[in-house]
Structure formats: C-alpha cells, structure tokens
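[1] got a predicted structure plus its sequence, pasted below:
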Amino acid sequence: MGATEASAATRRHTLVAGLEDRPGVLNRVVSMFRRRAFNIVSLNVGRTHEPGLSRLTVTVEADDHRARLLAANLRKLVEVLYVEDVTEAGAVVRDMALIKVEAPAEQRAELLRVCEVFRARVVDLTEGSLVLEATGDPAKIDGLLAVLRPFGITEMVQSGAMAMTRGASREAEKLGSLTAAA
C-alpha cells in the first residue's frame, strides 16, 4: 500500500483538547463536528486540576488528512486552548462501563470468575442480578461484553474514552502563558 493509500485509510483518531469551562463551549465544539460531517465515536468532557479548564477527549473515524483538518478547525475556536491528536502518542486510553447482568444463584460463581479475569468490580448485588463496573481500554470492555452476553445483559452504559499521554505532562506547555496571565 502506497503512502497516499495509507493516509486515505479511515481509522479511529483520538483527540484531546483543553477547553474553557464555560456554558456553550461544548455546544460550539460539537456543532463544528456536525458542520464538517464527522461522526463522533466517543466523547468525554470533564474538569481538570486547573480551575476554569475542561478536558475533552473525542474519538472519530477519519483518514489522517481529515483528522488533521479537524484538529486545525478545533484550534480556530477561541474557547479551545490546545488540541493534540494522541492516536500515535502511546496514550493511556480508558473507558468505564456499568453493566447489569442476570445472575441467578446457579450462575453467580461463574459470573464472579469472569469478573475476576476482567478485573470488573461488583457494585450492586440483588437476588437476580449483578451490576458490574469495568474500566480499561475499549477493547477490554468489548471483550467483557462479549463474554457476558450469554448470561443476559439487561442494561449497560459506557463512558466515552478518556486519554492521557504517557510520560511527563506537557499540559503546561500546551497552555503556554495562559495560566501565568490569569
């Protein structure tokens, strides 16, 4: 496969962005994705250790060129303080899932063994069900769901991915003098 074909291949890209923590900022970011016809595979936004700064982790299906354009367009939004594509950065990527599974007494021991293998925690136990909490990379969560399906998943919710690059933090560099000026 040539360089042009490789860059045109669609794959998942994970972008991390620092956003001003104000009403309407997330709406502006998501509207930009919509206008450019990007399908969001995963979206997670939360507070950071810096007051007034939220961290967005978004996963999209795109070729490398469109992912670069998306990052460039995000950087143009005034409320976006930094953007980094961590797809190739060796980032730690984690999802969290809550999974309710049918758990009659005769299946509980086997279910608990599955939990142990996947390092899932039982967070609620009733006569007929278990609620499990699982964290890990998205492939681990998918694997757990595949193993649990035969038991009878009755409810499931999964967070969007969160990502952080390995090694020394570069967030201060990304923010530049913004925190010093505050």
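    Right, received. Where do you want to start? These numbers come from a predicted model, not from an experiment. Numbering: from 1, shown residues only.

[2] CA atoms for contacts and neighbours, from now on please.
    Noted.

[3] distance of residue 77 from residue 167?
    Relative to residue 167, residue 77 is positioned 28 Å away (CA to CA, to the nearest Å).

[4] the two: which is more packed in?
    Neighbour tally, residue 77 and residue 167, criterion other CA atoms under 10 Å: the higher count belongs to residue 77, 15 against 8.

[5] any idea how far residue 30 is from that one?
    Distance of residue 77 to residue 30, given as CA to CA: 11 Å.

[6] check residue 24 too.
    Computed as CA to CA, the residue 24 to residue 30 distance reads 10 Å.

[7] what's the answer for residue 68, then?
    Note on residue 68: its distance to residue 30, by CA to CA, is 17 Å.

[8] show me the contacts for the most centrally placed residue in the chain.
    Closest to where the C-alpha atoms of the chain average out (CA atoms, centre = their mean) is residue 161, at 1.1 Å. Applying CA atoms under 8 Å, 6 or more residues apart in numbering, we find residue 161 in contact with 42, 43, 44, 57, 58, 59, 93, 94, 95, 96, 138.

[9] would you agree residue 87 is in contact with residue 16?
    No: applying CA atoms under 8 Å as the test, residue 87 and residue 16 come out as separate, 9.7 Å apart.

[10] for comparison:
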Amino acid sequence: MNTPTPRTFIVHVEDRPGVLSHVISLFRRRAYNIDSLTVARTEHPQLSRITLVMAADEREAKLLEANLYKLINVLYVEHATPQGQVSRELALIKVRATEETRPTVLQVCEVFRARAIDVTPTSMVMELTGTPDKIDGLIELLRPHGILELARTGTVAMARGARSPLAALLETESQEKAG
C-alpha cells in the first residue's frame, strides 16, 4: 500500500452559498482530515478558489479528484504537485519578549525574514510568509521564548509558469457560447 503524503487540491467552484459545504462534506464522508483550507474569490467575481491540503496516497487522491468533479458547482480541479506549484502560507505569531529577550527573538526572526508588526513591553507579534515548513521552523525556534498565540492562514497554491488551466477552460466555454 502507498504511504499517505500531503496532497494539495485547488478546486475552482462557482461562488454560491453552500458550495464549500458540499466540498467539505465529500471529505467528511470519506473520513479525511483536512490539514489546511483556504477559500477566496478569484479574478473572476463569480468564481471562488478552494485550496485544500490533506494526506492521501496516490489512489485515494485520484479517487477524491474524480469525486470532486461529480459535484455540480465544481468547474475545475487541480491536483497540484510540489514540483509544479508555488505555495505559501501566512502566520502571525505572538511571542513573549521582554526587554532582555527581545534582541534574541528579533535575531531568530531575521533569519526567517519575519517582521515585527506589533511590539509591547511584554510581547511581539511577528508576521511570516513562506512555505509551511519554513513557518514550522520559526515556530519551533520561538517556542522556548513562549508562544502566546498563533494564527495561520492555511496554504494557498498556484501552478508554476504561465499556464492557467481555469483560464483556458473559461475561454473555451466563452467561445462555445458565442459560436
């Protein structure tokens, strides 16, 4: 049996009430845990982009992709591979930082190119954009200082290069309607 690995699915859907619920129900019915979920409108106001990260083997991933296509409001599904995508996540990390420990915290954050967006006498809020692994690395190094609060956006991903499968699909549909 194949070992489950992190899988990123980019699901382009109609921007309508209840669509996200239908997509999530598919994962729930199959007892998959979603590790990361982001949803937002796209450059096309009538469309939304759902980015899901979950662990699955190759067979499960193909089955899940096929089942996503069965949902009425799903227009296009990309099963993104690490080599074929760029992915980022945003994290806000509130860490304990006194006058004595602040220089050390800032030094650690500088290595990761994180920046301080809020500073108080007893804490700092750091902002970091990067891969999930990069964010995990900063969290581990800040943990000894005392993480007071942590918020992560979840992964957003996009295919590398100029190709845009959804744009090609929409263009084809537009030409079919016009022709």
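    Great, that's in hand. Note that this is a predicted model, so its numbers are computed, not measured.

[11] quantify their similarity with the TM-score.
    After superposition, the two chains reach a TM-score of 0.93 (TM-score structural alignment, normalised by the length of the second structure), with 176 aligned residues with a CA RMSD of 1.5 Å.

[12] hmm, back to that, trace the residue nearest to the centre of the first structure over to the second structure, please.
    Mapped onto the second structure by TM-score structural alignment, residue 161 of the first structure lines up with residue 155.

[13] pull the longest strand from the second structure.
    With residue count as the measure and DSSP state E as the assignment, the second structure has strand 85-96 as its longest strand.

[14] corresponding residues in the first structure for that strand?
    Following TM-score structural alignment, the partner segment of strand 85-96 of the second structure in the first structure covers residues 91-102.

[15] so which bits of that stretch are buried?
    By neighbour count, and taking 16 or more other CA atoms under 10 Å as the criterion, the buried residues in stretch 91-102 of the first structure are 91, 93, 94, 95, 96, 97, 98, 99, 100, 101, 102.

[16] how about residue 19 of the second structure, what's its partner in the first structure?
    In the first structure, residue 19 of the second structure lines up with residue 25, judged by TM-score structural alignment.

[17] my error: substitute residue 60 of the second structure in the last question.
    Residue 60 of the second structure is assigned residue 66 in the first structure as its aligned equivalent, the criterion being TM-score structural alignment.

[18] am I right that its match is in a helix?
    Yes: Residue 66 of the first structure: assigned to a helix according to DSSP: H, G, I helix; E, B strand; the rest coil.

[19] can you give me the buried ones in the host helix or strand of residue 175 of the second structure?
    Using DSSP states H and E, residue 175 of the second structure maps to helix 165-178. In terms of neighbour count (16+ other CA under 10 Å), helix 165-178 of the second structure has no buried residues at all.

[20] coming back round to it: which one of the contacts of residue 161 of the first structure is nearest to residue 127 of the first structure?
    Distances from the contacts of residue 161 of the first structure to residue 127 of the first structure were compared by CA to CA; the smallest belongs to residue 96, at 24.6 Å.

[21] for the spatially closest residue to the closest one that is not a sequence neighbour, what are its contacts?
    Residue nearest to residue 96 of the first structure in three dimensions, not counting chain neighbours: residue 135, with 4.4 Å by CA to CA, 6 or more residues apart in numbering. Going by CA under 8 Å, 6+ apart, residue 135 of the first structure touches 94, 95, 96, 97, 120, 141.

[22] what residue of the second structure takes the place of residue 41 of the first structure?
    When the second structure is aligned by TM-score structural alignment, residue 41 of the first structure is paired with residue 35.

[23] am I right that residue 2 of the second structure sits in a helix?
    No: when three-state DSSP is applied, residue 2 of the second structure is found to be coil, with no helix at that position.

[24] wait, what's in contact with it?
    Contact partners of residue 2 of the second structure, counting by CA under 8 Å, 6+ apart, are 57, 58.
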